[in-house]
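> here's my sequence, what's the structure:
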Amino acid sequence: MAIEKQVVILTEAASFQVKEMMAHNEEEHASLRVAVKGGGCSGLSYGMAFDNDVNEDDFTDNQFGIRILVSKDDAGILQGTKIDFKQSLMGGGFTIDNPNALASCGCGTSFKAAARPAEPQSCE
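Below you'll find the model as predicted:
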């Protein structure tokens, strides 16, 4: 059985964007999975995807009507991470502020964390 615990913080602006994407992709009943994977020039990168499966070792939380899933393996690296959505004249995008990141790359898509060493890769 999944464990209820807030790992990431989703802002209201991010939740509006997630809900819009869910509706566009006909995924209104899915959960938002936030994950960490190997990749990027700093070694780790973030992933967000819609998921209909809840694993036994997932941490779950509901924010602004969105069920958020984080695996037990990723929870330590993501604890306290704030996900926001910023709109500008150049378009919009999600921003991720992770207090556990030791360093971020110049392109802003990857990071380094003490809890999970990873080999840097190209930023393509």
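> alpha carbons only for contacts and neighbour counts from here, please
Will do.
> so residue 75 touches residue 7, yeah?
Yes: Residue 75 is within contact range of residue 7, at 6.3 Å (criterion: Cα atoms under 8 Å).
> more neighbours: the two, which one.
More crowded of residue 75 and residue 7, by other Cα atoms under 10 Å: residue 7, with 24 against 21.
> before we go on, could you also do this sequence so I can check it against the first one:
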Amino acid sequence: MGVTLTDSAAKHVANFLQKRGKGIGLRLGVRTSGCSGMAYKLEFVDEVNEDDLIFETSGVKVVVDAKSLPYLEGMELDFAREGLNEGFKFNNPNVKDQCGCGESFNV
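You can find the predicted model right below:
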């Protein structure tokens, strides 16, 4: 099943990587944080680690470390613009609860 990107998210990541001038794709993971226990972490990837898994959508690679995958399995990453705000939206079927501000979650 893995992790997928919507067309909007894939275009945004591809455009940013092109402007950046380097990079393999987007690294997605989780870390312990926030009032609900976990938070997402996003960063651009320049090299793949030995325990990484790679998922590709619309030509864009999403790199996930093996420890984060159980929390992200089946997730779809979207990118949306709403008025003056824009950002990634995490559509994660594993989330059981999240904090009121939406910054952290638990499974």
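> ok, back up a step: identify the contacts common to residue 75 and residue 7 of the first structure.
Residues touching both residue 75 of the first structure and residue 7 by Cα atoms under 8 Å, 6 or more residues apart in numbering: residue 59.
> now residue 93 of the first structure: how far from residue 18 of the first structure?
11 Å (Cα to Cα, to the nearest Å).
> these two - which one has more neighbours?
residue 18 (21 against 13).
> that one maps to what in the second structure?
By TM-score structural alignment, residue 18 of the first structure lines up with residue 13 in the second structure.
> quick check: that match is in a strand.
No: Residue 13 of the second structure is assigned helix when assessed by DSSP: H, G, I helix; E, B strand; the rest coil, not a strand.
> what lines up with residue 41 of the second structure in the first structure?
Checking TM-score structural alignment: residue 41 of the second structure goes with residue 47.
> in what helix or strand does its match lie?
strand 44-51 (DSSP states H and E).
> for that strand, the distance to its chain's centre please.
5 Å (Cα atoms, centre = their mean, to the nearest Å).
> could you do stretch 3-20 of the first structure as well?
In terms of Cα atoms, centre = their mean, the centre of stretch 3-20 of the first structure is found 9 Å from the chain centre.
> which of the three states applies to the spatially most central residue of the first structure?
The residue lying closest to the centre of the first structure (Cα atoms, centre = their mean) is residue 34, at 3.5 Å. At residue 34 of the first structure, secondary structure determined by three-state DSSP is strand.
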